[in-house]
Every structure is written in C-alpha cells, then in structure tokens.
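K.L.:
Provide a 3D model corresponding to the input given below.
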Amino acid sequence: MTASAASGESAWHQAGYRDAMAGKAVRDNDTLTEWYGTPHVDREDYLSGYTAVQADLCRAATLRAWGEKGRNFPASCDGIANAEQLRQQWQTGMDRASR
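P.N.:
Below is the predicted model of the structure:
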C-alpha cells in the first residue's frame, strides 16, 4: 500500500477508516496482509483511521439512527467502554423502525 496523495492520509489509515465505517471489527495483520497483498502493515496508521471513525460513529444518536434505518450494530463499536449503552440506543432505533 502506498500513501494517498489526494487526501494526505496513508492508505493504511484509509483502510482502517473504511473498515470501521462499514461496521467491521478490527482486522489482524495477517488478514490485512492477505486482503491488500502486501507483507508490510502499518498497524499504527490502520488503527488511527479505525479509531477516528469510532469517535464519530460510536455515539448514542448516531447508533439510534443506524437502528432506525435497520442497519446492524457496527462491530467497530463493540470494543469501546460504553458499548452496552450504545447497543441499547441502537436497539431503541430498531424498535422505533419496527413500529
């Protein structure tokens, strides 16, 4: 992977960002190596992109909206400190959508 000139962020940062935004769990280095076809993984940059999304995505109002749209609870929010409360907010959204 190489750095992206368009955004100024590395491709690894962007990969972490995309994974978290898609609601995926953090991928391990072996999976990233296989997925992107390169033996070198910039783990720190990948996690930087991933956590950047968590700061925006893993909020009560955002997850209620995800639930209201019928979207699955994002695995990217499972590992944070208040994940259980966020899951409850997501469920509130799901409940509203099913009425």
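K.L.:
going forward, measure contacts between C-alpha atoms and count neighbours the same way
P.N.:
OK.
K.L.:
for the residue nearest to Arg18 when sequence neighbours are not counted, give me its contacts.
P.N.:
Sequence neighbours aside, Tyr50 is the residue nearest to Arg18 in space, at 7.6 Å (criterion: CA to CA, 6 or more residues apart in numbering). Listed by CA atoms under 8 Å, 6 or more residues apart in numbering, the contact set of Tyr50 reads 13, 15-20, 26.
K.L.:
also this sequence, please, to line up against the first:
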Amino acid sequence: MLLRLQSGPALTKARRLHAVVLVCGHRHNAVLFTQLVQVYARLGQIEHTLLVLDGMPRRNSFAWNAAIKGLVDAGRFSEALETYQAMVDDWSAAADGFTYQPVIKACAAL
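P.N.:
Modelled structure (predicted):
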C-alpha cells in the first residue's frame, strides 16, 4: 500500500500510514521503514526521507539507495554524496548496482 502512493493526497496518506506504523509498535520493522523511505523519496519529501532513514535501527541497502536517489532527484547532489559516505561508514549495508548510478550522477552534476 505504501509503495502505491505517488503524489498530492498521497503525502497525507503516507504520513498517516507512518503514524500507524509508529503507534502500532513496528519501529523495528525494516521492511516497513524501507518502504516509508522509498515513498517519501518518491514524493520529494527529502526531510522526511532522511528522518525515517536516521530512525531506522538497522538500515539496509534498499533504504540507503532510496535516500541517495531521492536526494539526486531533488538536485541535492552534495547531500547525496554525504549520504553515500554515511552508508559506507555505517557498515549496515553494502553498496550495490543500484547505489552507483545516482552516486555517479551526483558526481557528474557537481
């Protein structure tokens, strides 16, 4: 359901679902939090994207990649590279084939 949200009223729905996830005690559900990161990034809600990513107890490559891509799509290239560096430093997930395309795009843009 989260991944079907795209724009407009979808932001309100995403925030409601985010609240339900928190209230129902799913704070450690990596799958739900990864989907929230992806939805917020897709909606261009970068601050929410980063807050959810930061709040994840254990980040995975899908969440990191969604955040990096969201930053690049928003034109925030330096922050995308900083987030990539944080991913490397965090050791919670390894970069993969989906990581490098937005990282290279950020480098080229800078």
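K.L.:
tm score of chain vs chain?
P.N.:
Scored against TM-score structural alignment, normalised by the length of the first structure, the superposed chains reach a TM-score of 0.34; 63 aligned residues with a CA RMSD of 4.2 Å.
K.L.:
follow-up on the earlier one: wait, which of the contacts of Tyr50 of the first structure is closest to Asp45 of the first structure?
P.N.:
Ranked by distance to Asp45 of the first structure (CA to CA), the contacts of Tyr50 of the first structure are led by His13 at 4.8 Å.
K.L.:
what's the neighbour count on the closest one?
P.N.:
Neighbour count of His13 of the first structure, defined by other CA atoms under 10 Å: 22.
K.L.:
hang on, isn't it packed against Val53?
P.N.:
No: using CA atoms under 8 Å, His13 of the first structure makes no contact with Val53, being 10.6 Å away.
K.L.:
check the contacts of Tyr50 of the first structure and tell me the two furthest apart.
P.N.:
His13 and Val26 (12.4 Å).
K.L.:
ok, which stretches of the first structure are helices?
P.N.:
11-21, 29-36, 43-57, 60-68, 83-97 (DSSP state H).
K.L.:
kindly report the same for the second structure.
P.N.:
Counting by DSSP H, the helices of the second structure are 9-23, 30-42, 46-55, 61-73, 77-90, 97-109.
K.L.:
so which bits of the second one are buried?
P.N.:
If you call a residue buried by 16 or more other CA atoms under 10 Å, then helix 30-42 of the second structure has these buried ones: 30, 32-42.
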